[in-house]
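> Mind folding the following:
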Amino acid sequence: MDCIFCKIAQGSIPSNKIFENDKVVAFYDIQPAAPVHALIIPRKHIESMNDVQEEDWEDIAEIHRVAQKLAKDLGVAETGYRLVNNCGKDSGQVVFHFHFHLLGGSKLGPANSQE
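Have a look, this model is predicted:
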């Protein structure tokens, strides 16, 4: 499989990881859209939210647990943060491996940008 996020999860492509366990990997985005911009991915390759299967829900719940932990660890839990999942081309999904963006560290603009 030629998925950049799978390669990051496997450790074959370097990244600035900030969390990993047997289900989830989190790392800083290389093109941050906010002062704090982390990506949280399941280790298992799932293309998008549309492809989540019954057996994947435990991993999806773990992503949210990790997001809550990282928000605290990165100092944005109290001031506020955004947790974003883009699903499909029209949403802006570029890497087709299910993931969430954790964004914070400043006052964020509108959630529905047309850029």
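> use CA for all of it now, contacts and neighbours both
Noted.
> Same question for the longest helix along the chain: list its buried residues.
Looking across the chain with DSSP state H, the single longest helix is helix 57-73. For helix 57-73, burial by neighbour count (16 or more other Cα atoms under 10 Å) applies to 59-60, 62-63, 66-68, 70-71.
> let's see this one next to it:
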Amino acid sequence: MKDCQCIFCNLSKDKEIIAENDLAVAFYDGFPVNPGHSLIIPKRHVANYFDLTSEECAAMQDLLRVIG
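From the prediction side, this is the model:
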């Protein structure tokens, strides 16, 4: 997205993607609290977790199992 103000868009464009599916993406956190700390975010912009569809939640859970 051009000129996106989303913190995750700005973070993820310079990060190595460690796992991805149609609805979500995972990458290592730039400020990890422990080794391997990563972020899993939806590809669609939402205001908060509760705005995600059940499919997006499932996609994020799938990535958690892949990288966990």
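> counterpart of Ala61 of the first structure in the second structure?
When the second structure is aligned by TM-score structural alignment, the residue opposite Ala61 of the first structure is Ala58.
> and its match, what is it in contact with?
Counting by Cα atoms under 8 Å, 6 or more residues apart in numbering, Ala58 of the second structure makes contact with nothing.
> any idea how far Asn21 of the second structure is from it?
Distance, Ala58 of the second structure to Asn21 of the second structure, using Cα to Cα, to the nearest Å: 11 Å.
> can you map out the helices along the second structure?
7-12, 54-67.
> closest to Arg44 of the second structure out of the ones you listed?
When the helices of the second structure are compared by Cα to Cα, helix 54-67 sits nearest Arg44 of the second structure, at 8.7 Å.
> Isn't Gly104 of the first structure up against His37?
Yes: using Cα atoms under 8 Å, Gly104 of the first structure is in contact with His37, at 6.7 Å.
> Against Glu56 of the second structure, how distant is the most centrally placed residue in the second structure?
What sits nearest the mean C-alpha location of the second structure, by Cα atoms, centre = their mean, is Ile41, with 2.1 Å. Noted for Ile41 of the second structure: a distance of 9 Å to Glu56 of the second structure, by Cα to Cα.
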